[in-house]
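Chemist: predicted model follows, preceded by the sequence.
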Amino acid sequence: MKTFSHVALAAICLSSFGLAPAAAQVKYPTRAIHIIVGFTPGGGNDIIARIFGQKLSESLGQPVIIENKPGAGAILATEYVARSAPDGYTLLVGASGAMVINPAVYEKLSYDTMRDFKPVSELGSFPLILIVNAASPFKSLADLVAYAKSNPDKANYSSSSAAFQLATELFKQKTGVPMQMIPYKGANDSVTAVISGEVTATIADAGPVTSQVNGGQARALAVAAPKRMDSLPDVPTMKEAGADVEAVLWSGIFVPAATPPEIVRKLEAEFVRIARLPDVISRLKLLNIESVGNSSEEFSRIIAADLERWRAVARAGNIKITQ
């Protein structure tokens, strides 16, 4: 009569107590994955979602559906994913604005980035650029700072979101310039206000700005990033221009906090792999987005540091949004 081996007996015992190996517990994915984007189609975050979603579908053999749920500065989409089943089938493309800027400026928020989400991987980063009207007398960052300090009642800036407002507030705190914020509905409107002469300057992401700079309608004074941009090699960084300012926005993948670790690890490996594909890197570069693809742990550290930094900037500038 045949007898069971010790290994087989151990497996049966583990199974009966619900302790079978992780591979036996979760088979993933077996159906369509939904990636939620808190912005309208066609923007940077939507394009990132579609580029990565296509590659993810090809490698996992399941459909990846991009769902746009715009509204309230991406709060609606973020809330939706926070309350979704933690099963790996509902992912969030979370941008800096929703994940680290909103918690810094909103007095009440229906989600907590650190409590309600598990970061999977940072997908892309967006350098920010400070621009002025091309016909203005400001040839350098020092020119703008000197003007703003001499004309505190005239110097102002346009902003279309809390993210750009806090980035400019950081610039103000580091340089001591007294610039008044003028709100606009969208990033393109904010840039147009500079080109038309309605405002003195703006800080915006490279997407809506680079073509105007290259076309001669706007002048870029500095990039708020650790290094110069390939598409604007003659524009210095803020540090090179004399201001100790770094403000890089990002977008990454998040899942609900209770998502099983083995699913998080599988998604992390996939997104890191995709971010390093040459065609993905080149497609994002055309949009002035740097492909990243870091680990869950590294992304978590970036988020924690950004939360602390932007909360400090908001407190120092007394910036609060009440709902």
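Modeler: Structure's in. What do you need? Residues are numbered from 1 along each chain as shown.

Chemist: use CA for all of it now, contacts and neighbours both
Modeler: Will do.

Chemist: tally of neighbours for residue 306?
Modeler: With neighbours defined by other CA atoms under 10 Å, the count for residue 306 comes to 19.

Chemist: show the contacting residues for it.
Modeler: residue 100 (CA atoms under 8 Å, 6 or more residues apart in numbering).

Chemist: what do you get for the one 5 residues further on?
Modeler: By CA under 8 Å, 6+ apart, residue 311 lies in contact with 101, 103-105.

Chemist: my read: residue 207 touches residue 290, true?
Modeler: No - here residue 207 does not reach residue 290: they are 11.8 Å apart, not a contact under CA atoms under 8 Å.

Chemist: picking that back up, if you rank the contacts of residue 311 by neighbours, which is first?
Modeler: residue 104 leads the contacts of residue 311 on contacts (other CA under 10 Å) with 27 neighbours.

Chemist: included below, for side-by-side comparison, is a second structure:
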Amino acid sequence: MSHNTEMNRRQLLLAGAAAASGLLLPAWTHAADDYPSRPINFICPWPAGGTADVSMRAICQVASGVLKQPIAVDNRAGAAGMIGAAAIAKARPDGYTIGQIPISVTRFSQIGSLQADPRKDFTYIARTSGQTFGIAVLPNSKFKTLKDMVAYAKANPGQVSYAHAGVGGATHVGMEEFCMAAGIQLNAIAYKGGAAALNDVLGGQVDMLADSSSWAPHVESGKLRLLATWGEERTPRFKDTPTLKDLGYHVVVDAPNGIGAPAGLPPAIEKKLRDAFRFAVNSDEFKAVAAKIDAPVMYLDGPDYKKYVNEVYARETVLIQRLHLKELLEKG
């Protein structure tokens, strides 16, 4: 056998081995260069028409222009956002199923409402924007200020009621953190969502509403009075309303949302998605929509977002124990 023939034989054997090993890899790992070659499914874990849905549709519209493929928003609401989050975690990691990941995955995974570990079961693409939470009352309420409410609650433990969007959610946990900081005990009334909570406060069945900015149009129209917001800084739209921090309570709740995919996403696909959503979050189109729904832009790139999730997970471990959240959920 000639030297050239032997070299050709070895090259063919090496090529065959490489091809065979390639067959062992999932098909989508070879498709990164062509990604995306078809529409992308985006799971939104909230109902259509809500603030989260509106913001995600706006960001997906901009990102689809970057990726040159449609991004179809698929609303899978329920279980305080955990039905959609679980669907993202279980999807094939090929870049064609992505979605919004509420930061509450850090809490619900630890109390058993989400069968996924946010520290290892997601690929994080971008943190996008937060929410503006607040405490609102009817205009004829005896509580003209938050200070009035705290003084009354201290004198009458458990008699002041507030409506929230579900046990263990941001509105419930945030309000209970505030109660601990203020040294008061309130009567928490749980609802299946913010809309139902808002309706009962407007109807006078509950003293106060603790919610994200569902109260905003009603405050502007004079149907509700805003006592405080929960952010790091005052919201521009309601700049005369103090934050809990302004009033001396070191409680900040902004519950930022983010975008992610299942764990195991090929690095090249992950990079394309991170680049597209970085552009989208920082676009004028998204910022305009975020401002309308009082959603402060809080962008973090994927790796920094993952670090943030891990930090929140550790804080939630302490909070769950302190608030006895598992016991509250068991009681319903």
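Modeler: Perfect, thanks for sending it. If you're wondering where the values come from, they're calculated on a predicted model, not measured in any experiment.

Chemist: report the TM-score for the pair.
Modeler: The TM-score (TM-score structural alignment, normalised by the length of structure 1) is 0.88; 310 aligned residues with a CA RMSD of 2.6 Å.

Chemist: rewinding a little: which of the contacts of residue 311 of structure 1 are also in contact in structure 2?
Modeler: On the basis of both residues aligned by TM-score structural alignment, their matches' CA atoms under 8 Å, what survives of these in structure 2 is 101, 104.

Chemist: between the contacts of residue 311 of structure 1, which is closest to residue 257 of structure 1?
Modeler: Closest approach between these and residue 257 of structure 1, by CA to CA: residue 103, at 17.0 Å.

Chemist: mind checking the SS state of the closest one?
Modeler: helix (DSSP: H, G, I helix; E, B strand; the rest coil).

Chemist: so what corresponds to it in structure 2?
Modeler: For residue 103 of structure 1, the aligned residue in structure 2 is residue 109 (criterion: TM-score structural alignment).

Chemist: same question, residue 38 of structure 1
Modeler: By TM-score structural alignment, residue 38 of structure 1 lines up with residue 45.

Chemist: go ahead and confirm that match touches residue 75.
Modeler: Yes - between residue 45 of structure 2 and residue 75 there is a contact at 5.9 Å, judged by CA under 8 Å.

Chemist: which neighbours do the two have in common?
Modeler: Counting by CA under 8 Å, 6+ apart, the contacts common to residue 45 of structure 2 and residue 75 are residue 84.

Chemist: more crowded one of the two?
Modeler: Legend: neighbour count by other CA under 10 Å for residue 45 of structure 2 and residue 75, higher for residue 45 (27 against 17).

Chemist: for that one, give me its contacts.
Modeler: Residues near residue 45 of structure 2 by CA under 8 Å, 6+ apart: 75-78, 81-85, 100-101.

Chemist: can we see that at 10 Å?
Modeler: Neighbouring residues of residue 45 of structure 2 by CA atoms under 10 Å, 6 or more residues apart in numbering: 52-53, 74-88, 99-102.

Chemist: which stretch of helix or strand covers the residue lying closest to residue 274 of structure 2 once chain neighbours are set aside?
Modeler: The shortest distance from residue 274 of structure 2 to any non-neighbouring residue, by CA to CA, 6 or more residues apart in numbering, is to residue 125 (5.1 Å). Assigned by DSSP states H and E, residue 125 of structure 2 belongs to strand 122-129.

Chemist: what does the helix or strand hosting residue 307 of structure 1 correspond to over in structure 2?
Modeler: Under DSSP H and E, the secondary-structure element containing residue 307 of structure 1 is helix 296-316. Aligned using TM-score structural alignment, helix 296-316 of structure 1 spans residues 302-322 in structure 2.

Chemist: can you check stretch 188-201 of structure 1 too?
Modeler: Mapping stretch 188-201 of structure 1 onto structure 2 (TM-score structural alignment) gives residues 195-208.

Chemist: restricted to strands, list the contacts of residue 45 of structure 2.
Modeler: If you go by DSSP state E, the contacts of residue 45 of structure 2 have 74-75, 99-102 in strands.

Chemist: which parts of structure 1 are strands?
Modeler: Under DSSP E, structure 1 gives strands at 33-37, 64-68, 90-95, 117-133, 156-159, 180-183, 201-205, 218-223, 248-256, 290-291.

Chemist: what's the average distance of the last one to structure 2?
Modeler: If I follow you right, that is strand 290-291 of structure 1. In the superposition with structure 2, the average deviation recorded for strand 290-291 of structure 1 is 2.3 Å (mean CA distance after the TM-score superposition for structure 1).
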